[in-house]
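In: Here is my input, please return the structure:
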Amino acid sequence: MKKILLSAAALVLLFSCQNDTTETATETSAVAKRGCASQEVLAAQMKADPTLALRMSKIEAFTEKAMLSGRLVNGKVEIPVVVNVLYRTAAENISLDQIQSQIDVLNEDFNATNSDFTSTPALFSGVAANVGITFVLQNVVRKSTRTTSFSTNDAMKSASKGIAPTTPSTVLNMWSCNLGGGILGYAQFPGGSSATDGVVMDNNAFGRTGTVSGVYNLGRTATHEVGHWMNLRHIWGDATCGSDLVSDTPTHNTANYGVPAYPHYSTCTGTPVEMTMNYMDYTDDRGMYMFTNGQKSRMDAIFVSGGARAGFGI
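Out: The predicted structure follows:
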């Protein structure tokens, strides 16, 4: 297990390097490789707004302090969710049942009630976490569009081409649309503009019923992306043997795909067994089923008074 101690300056350097290792499904195929564009979007936002790196460094410093002092959420955080559906075809206009199935998956995964949580290997059972955050569907907003497919430029979040977010300081906004390009989804990390805050999902990876298909049919793409929205990094740190800023996750070589056989060893220092079943890896939906206590602490820290998402806290 790794120990983390990063200065704000080092954190900025980490952010600036992360785009070099962004993975998208276009490198092989949408079926073979998970495509999450969160790091790519973050790099573009930092390039457009040089002050974002400073804001995120301050968030990281606050997070580290909150984790060390034990100043974490004391009780339940309940997240209201607004789902914004952009559709050109009937299939893209996903049903309420499909939307609710995604809310159900989030509640299971963030409260360790998912049936596959019990598959956690003994090696990791001591750090497997019940995050204790719940999600409630507040509203569904629908809008017809002529756009064949959206990309990661946040056009789906604008009032002119898409649907603007609803009170993002107190509501998690999720967009369902045809993303295209083999990308399953992306999220905005804490610290970004409120005008673009939230999680974007391809309609074919939203929930676990309806239009979902292939190996991304269990709603885990949203679990992964909401993890980013709550300040979690990819488990391999977006660099070879990089850091995800969490102390109780093993060091990974890089992203894992498919469903690796356990144990899967890293070639990084100490050759640790990789936690391929962690939601912040790139495995298939059926291959991911746990967060860690360290990840829970990072997520908790953004909801306390003074945290980046304190509007949701108690």
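In: use CA for all of it now, contacts and neighbours both
Out: Fine.
In: any idea how far the helix or strand harbouring D300 is from the chain center?
Out: Element membership of D300, judged by DSSP states H and E, is helix 293-301. The chain centroid and the centroid of helix 293-301 are separated by 13 Å under C-alpha atoms, centre = their mean, to the nearest Å.
In: So which elements touch it?
Out: helix 51-69 (3 or more C-alpha pairs under 8 Å, 6 or more residues apart in numbering; DSSP states H and E).
In: All the helices of the chain, residue numbers only.
Out: For the chain, helices defined by DSSP state H occupy the ranges 8-18, 38-48, 51-69, 96-109, 220-229, 293-301.
In: Make CSV from the ones you listed and add distance to I235 to it.
Out: CSV is the format used below for the helices of the chain (distance: least, C-alpha to C-alpha, whole Å):
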stretch, distance to I235
helix 8-18, 12
helix 38-48, 12
helix 51-69, 17
helix 96-109, 17
helix 220-229, 11
helix 293-301, 10
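In: any chance of the ones you listed in TSV, with distance to G132 and mean neighbour count too?
Out: Below are the helices of the chain laid out as TSV (distance: least, C-alpha to C-alpha, whole Å; neighbours: other C-alpha atoms under 10 Å):
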stretch	distance to G132	mean neighbour count
helix 8-18	28	15
helix 38-48	24	18
helix 51-69	16	18
helix 96-109	9	20
helix 220-229	13	26
helix 293-301	9	23
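In: Looking at the ones you listed, spot the one closest to S151.
Out: Ranking those by proximity to S151 (C-alpha to C-alpha) places helix 38-48 first, at 10.3 Å.
In: same for that closest one, what does it pack against?
Out: With contacts defined as 3+ C-alpha pairs under 8 Å, 6+ apart, the packing partners of helix 38-48 are helix 8-18, helix 51-69, strand 185-187.
In: rewinding a little: ok, residues contacting the helix holding D300?
Out: Helix 293-301 has contacts (C-alpha atoms under 8 Å, 6 or more residues apart in numbering) with 62-63, 66-67, 71-73, 127-131, 227, 230-232, 246-249, 307.
In: Next, the angle helix 51-69 makes with that helix.
Out: 110 degrees (axes from the mean of the first three to the mean of the last three C-alpha atoms, to 10 degrees).
In: Can you name the residues that contact the residue most central in space within the chain?
Out: Per C-alpha atoms, centre = their mean, the C-alpha nearest to the average position across the chain is that of E225, at 2.2 Å. Taking C-alpha under 8 Å, 6+ apart, we find E225 in contact with 36, 38, 185-187, 199.
In: Proceed likewise with the subsequent sequence, for comparison:
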Amino acid sequence: MTKNILRYVLALILFSKCGSDNDVIPIDKEPDLENPSNGVYSIPIVVHILHNDEPLGEGGNLSEARILKQIESLNNDYRKRQGTNGFNDHPDGTDAKVEFVLASQTPEGKQSNGIVRINMLDVDNPMESNSTFDYCAYYSYWNPEEYLNIWTVPYLELTDVFLGLGTGPETDLPGKDALAKGEPFQAEGVIINAGHFGESSLSTTYNLGRTLTHEVGHYLGLLHPWGLGDCDFNDYCADTPKVNVPVTSCTPAIGCDGEEIQVQNYMNWSPDDCMNMFTNDQAFRMHYVLENSPRRKTLLSSKGLQEPL
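Out: Model prediction:
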């Protein structure tokens, strides 16, 4: 227990390490979309289920039904689907036009359902002292140029202590130094505590699967609305009211300019049940990353989106 907690505390410190970046890169138009159908980006994902030899569907060895429900929830959030928890009627809320698809084939071209299960007890992992991303990637890691790697880790004892982590993209966007680095610094993708992956009956305010929505936002270049804690340079999105402290509640509050903050924004640390929006500027930022960033733009033509020959 102590070693696991230490590893995740170190990971959280790494994730929180920030620099400064005050140069603004203007995004004055919607980027041209390369692969989308009906103007929607499709991203292939692989979910690596790391478990401690639990039976299928128990503990960290999450059931396929729960995984599929989480991906459905993720798409509801990014597509602002009416009749779901991801819908909002906020004037600045938008359909982010990003969808996530479980990979149809492996990097070797074999048929896949986009789910990999690894019994951690069968593997002697030498990456214990490395970053949490490298540690997880040692068990299983698909080409990050073609897949969004998502790992679930079986540390249910850390529920509400460790929720998730996400690496940011390689980009020229302002605020990039506030995001965790990916390749070549460390393996890249998203890590989620199995207890916070998908909907669960756990007694926590983070039990509806919004941790993945949030961390994928970082993977696509979004910052927390409070950025580096500076009212002038926060998340570089003009339609998210300025705030300089973490937002952790659903209770309405006033930000830097006397404007009510967006407690419902997915990039806050608000409880899952009040999160339901990305803004137009946040969507533009994600689209810019998908069109320009290495290991993001290549996802759009990944063979993982296609059935194997």
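In: any idea how far the residue nearest to the centre of structure 1 is from A44 of structure 1?
Out: Taking C-alpha to C-alpha, to the nearest Å as the measure, E225 of structure 1 falls 17 Å from A44 of structure 1.
In: now do V199 of structure 1
Out: For V199 of structure 1 relative to A44 of structure 1 (C-alpha to C-alpha), the value is 16 Å.
In: C17 of structure 1 now?
Out: For C17 of structure 1, the distance to A44 of structure 1 - C-alpha to C-alpha - is 12 Å.
In: shared neighbours, these two?
Out: Counting by C-alpha under 8 Å, 6+ apart, nothing touches both C17 of structure 1 and A44.
In: Structure 1: which residue goes with P169 of structure 2?
Out: The pairwise alignment with structure 1 assigns P169 of structure 2 to P190, based on TM-score structural alignment.
In: Tell me how many other residues crowd that match.
Out: Counted with other C-alpha atoms under 10 Å, the neighbours of P190 of structure 1 add up to 23.
In: in the stretch 201-309 of structure 2, which spans are strands?
Out: In the stretch 201-309 of structure 2, the strands defined using DSSP state E, counting those that start in this stretch lie at 278-279.
In: T167 of structure 2 and G189 touch, don't they?
Out: Yes: the criterion here is C-alpha atoms under 8 Å, and T167 of structure 2 meets it with G189 at 5.7 Å.
In: Mutual contacts of the two, please.
Out: By C-alpha under 8 Å, 6+ apart, the residues touching both T167 of structure 2 and G189 are 182, 219.
In: For N114 of structure 1, see how far away A308 of structure 1 is.
Out: 28 Å.
In: neighbour-wise, which of those two wins?
Out: Using other C-alpha under 10 Å as the criterion, A308 of structure 1 and N114 rank with A308 on top: 25 against 16.
In: Hmm, that one is touching I59, no?
Out: Yes: using C-alpha under 8 Å as the test, A308 of structure 1 is close enough to I59 to be in contact (6.5 Å).
In: Mutual contacts of the two, please.
Out: Shared contacts of A308 of structure 1 and I59 (C-alpha under 8 Å, 6+ apart): 190-191.
In: what does F110 of structure 1 align to in structure 2?
Out: In structure 2, F110 of structure 1 lands on Y78 (TM-score structural alignment).
In: Spell out the residue ranges of the strands in the stretch 1-150 of structure 2.
Out: So, for the stretch 1-150 of structure 2 - with DSSP E, counting those that start in this stretch - the strands run 41-51, 93-94, 98-102, 115-119, 148-153.
In: Where in structure 1 does the first one fall?
Out: Mapped onto structure 1 using TM-score structural alignment, strand 41-51 of structure 2 spans residues 77-87.
In: mean deviation of that stretch from structure 2?
Out: When structure 2 is superposed, stretch 77-87 of structure 1 averages 0.7 Å from its matched positions, counting by mean C-alpha distance after the TM-score superposition for structure 1.
In: could you measure V47 of structure 2 against H196 of structure 2, distance?
Out: V47 of structure 2 is 14 Å from H196 of structure 2, by C-alpha to C-alpha.
In: Check V243 of structure 2 too.
Out: To H196 of structure 2, V243 of structure 2 is 26 Å away according to C-alpha to C-alpha.
In: same deal with N4 of structure 2?
Out: N4 of structure 2 is 17 Å from H196 of structure 2, by C-alpha to C-alpha.
In: what does K17 of structure 2 give?
Out: Plainly put, K17 of structure 2 is 23 Å away from H196 of structure 2 if you go by C-alpha to C-alpha.
In: D230 of structure 2 touches N244, doesn't it?
Out: Yes: using C-alpha under 8 Å, D230 of structure 2 is in contact with N244, at 5.2 Å.
In: quick one, which of those two is more surrounded?
Out: Counted by other C-alpha under 10 Å, D230 of structure 2 and N244 do not tie: N244 has more neighbours, with 19 against 14.
In: and T147 of structure 1, what does it touch?
Out: R88.
In: do that again at 10 Å, thanks
Out: Contacts were defined as C-alpha atoms under 10 Å, 6 or more residues apart in numbering; by that measure T147 of structure 1 touches 86-88, 156, 161-162, 177-178.
In: Show me which of V47 and H196 of structure 2 is the more surrounded one.
Out: Applying other C-alpha under 10 Å to V47 of structure 2 and H196 shows that H196 carries more neighbours, namely 27 against 24.
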